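K.L.:
Okay, here's the prediction I keep looking at, along with the sequence it came from:
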Amino acid sequence: PGVLSKEITELTYQKYFSGEVPRNAAWSMLAELESGMQPTFYYADWYNESNKIAVGLSAVNFRRQYSEFKSCLSSLLPYSFEDIAFTVLTYESGGTELTRYAKSQIARVQEYLAYDKNVDLVLIDAYTDSYGGRSANQNVSEQRADSVKELFVASGIRQSRIHTMGHGERRHVASNQTIDERS
């Protein structure tokens, strides 16, 4: 009471909307609720535009629940499935040793898989560049796939959840003419 209302965001929805509020708008509303304000949506009824609708979010008993929510958020991983789903790992030239960056990436995947038991299948596809013999490249790619699988199994991921495939020098994503393209 006594505080003038202010617009914090503008939302646009169509008939049969999902009701999901965009991230930045949601955080703005949460901040307002935390300070005791009551964010309110105003819109015209889709079936009768002369009817104006107002839906207010109450700040009553909000702080305790929001505190629990923030505590829960702080214990979540700082990345999602989408962030690790298509992780690309690189190797030191000509071998099966992962680069330092790739090792940090694989640690994220291992951590995620340890938390999310709903991921039923982990697909590992390994490749090489086109330099060297075809047979040797095929063997290197298979060794690369198996070494990643071993890392996952060693971290407690069930072997039955992991499928590997070595592609050798097939399926290039670049021309292999330069060092950058080969990596």
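P.N.:
That came through, no problem.

K.L.:
all contacts plus neighbour counts: C-alpha atoms, from now on.
P.N.:
Noted.

K.L.:
What distance do you get for the residue nearest to residue 182 when sequence neighbours are not counted to residue 131?
P.N.:
Take residue 182 and drop its neighbours on the chain: the residue closest to it by Cα to Cα, 6 or more residues apart in numbering is residue 176, 4.6 Å away. In this structure, residue 176 lies at 8 Å from residue 131, with Cα to Cα, to the nearest Å as the measure.

K.L.:
ranges for the strands of the chain?
P.N.:
Using DSSP state E, the strands assigned to the chain run over residues 40-44, 52-56, 122-126, 162-166.

K.L.:
one more structure, for comparison:
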Amino acid sequence: MTMSVCQFMFRKLAGLAGAVLSGGFALPALASSYGAGIENSQWYLSESVFECSLVHSVPGYGRAVFSHRAGENLSFFLESETSMMRPGRGQLVVEAPAWRPGVAPRAIGAVTVSDNRRAVILGNREATLVAQGLLQGMRPTVTRVAWYDDRPIRVHLSNVNFSGPYSGYRECVTGLLPVNYDQIRRSRVPFASGSTSLSDADRQLLDNIVTYVVADSTVERVFVDGHSDSVGSRIDNRALSEERANVVADYLRSRGMQEDLLIVRAQGDQFPVSRRHADNRRTTIRLQRQGERPDLQQASGPGTDFSG
């Protein structure tokens, strides 16, 4: 006698239940999902000439941040006070929110999940794809297994109220400084043997330093130290290093650097950084902010470049 559809389904379900009770089959763990809903989704723009950022609160998890520092590209990170995802390889997809059924998800690729406070950090390409997904009304989602068990953790970003702050972010980016503090806090101008001439690349570097220092009122000292190689007499080398330091300092002044910030010193050949003579023919520029511990004013050993 032919088995009815109802009888077949009943037997299949009974068999499945028996397997679960006997320990022969495990149901997949349910995912824990974190993200803002329509009623509480907000994006906040923070803007300055130093950095433009978009911050989004992810309830139950932490926050998501698009960050664009001066002199760098757009980046993105997920931040949480507690480690919720197990370190390892996670997945990033751009999927449709619940109110847009039928739209296929788009995989961006694997992401590295760490046990740091910033568990997920994305570079410019991935961050741009995430932003584009939000602008298209999609929901970027990071999935990774939980720290303490095998259930998946899903952290998703809401596109609600994103487009307005993103427009402000794009406008903010146009006003960013050409460099940030980390990029120019220690800079180096190289010189050819016996030369005190600045190249176009040197002038561009010094222009960027002046632009930054003028904008950052927390910079309280700019150390300019001239150096030479050890070829020739020590007296001549000291004179040459002084001229190199003055060439750089004079250019900084001519571009608007305040005189009271500058500390100009000639070091001669006493602080080599390399056995290669070319590496030692230089002027170094070091910026010091308020509250930063000044570097030691004595060289700690051979090859130490304390000044820059």
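P.N.:
Thanks, I have the structure now. Predicted, not measured: the structure shown is a model, and the values here were computed from it.

K.L.:
Fetch the TM-score of the aligned pair.
P.N.:
Comparing the two superposed chains by TM-score structural alignment, normalised by the length of structure 1, the resulting TM-score equals 0.81, with 179 aligned residues with a Cα RMSD of 2.5 Å.

K.L.:
Tabulate the strands of structure 1 in a markdown table, adding columns for distance to residue 172 of structure 1.
P.N.:
Written out in a markdown table, the entries for the strands of structure 1 read as follows (distance: least, Cα to Cα, whole Å):
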| stretch | distance to residue 172 of structure 1 |
| --- | --- |
| strand 40-44 | 52 |
| strand 52-56 | 55 |
| strand 122-126 | 11 |
| strand 162-166 | 13 |
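
K.L.:
In a markdown table: these, plus mean neighbour count.
P.N.:
A markdown table is the format used below for the strands of structure 1 (neighbours: other Cα atoms under 10 Å):
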| stretch | mean neighbour count |
| --- | --- |
| strand 40-44 | 14 |
| strand 52-56 | 12 |
| strand 122-126 | 18 |
| strand 162-166 | 17 |
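
K.L.:
Nearest to residue 76 of structure 1, out of those strands?
P.N.:
Go through the strands of structure 1 one by one with Cα to Cα and the one that ends up closest to residue 76 of structure 1 is strand 122-126, at 21.3 Å.

K.L.:
Would you mind getting the average deviation of the closest one from structure 2?
P.N.:
Its aligned residues in structure 2 lie a mean 1.6 Å from strand 122-126 of structure 1 after superposition (mean Cα distance after the TM-score superposition for structure 1).

K.L.:
Can you check which part of structure 2 that strand sits on?
P.N.:
Across structure 2, the stretch matching strand 122-126 of structure 1 (TM-score structural alignment) is residues 222-226.

K.L.:
what ranges do the helices span in the stretch 201-308 of structure 2?
P.N.:
Under the criterion DSSP state H, counting those that start in this stretch, helices of the stretch 201-308 of structure 2 are mapped to 234-254, 277-280.

K.L.:
now for the ones you listed, which one comes closest to residue 78 of structure 2?
P.N.:
Closest approach to residue 78 of structure 2 among these (Cα to Cα): helix 234-254, 39.9 Å.

K.L.:
Just want the angle from the closest one to strand 186-190.
P.N.:
With axes from the mean of the first three to the mean of the last three Cα atoms, to 10 degrees as the criterion, the two stretches helix 234-254 of structure 2 and strand 186-190 enclose an angle of 120 degrees.

K.L.:
Give me the residues contacting helix 234-254 of structure 2.
P.N.:
When contacts are taken as Cα atoms under 8 Å, 6 or more residues apart in numbering, the neighbours of helix 234-254 of structure 2 outside the stretch itself are 194, 196-197, 206-207, 210, 224-231, 259, 262, 264-269, 282-283.

K.L.:
Next, the buried residues of it.
P.N.:
Of the residues in helix 234-254 of structure 2, those buried under the neighbour-count criterion (16 or more other Cα atoms under 10 Å) are 237-249, 251-252.
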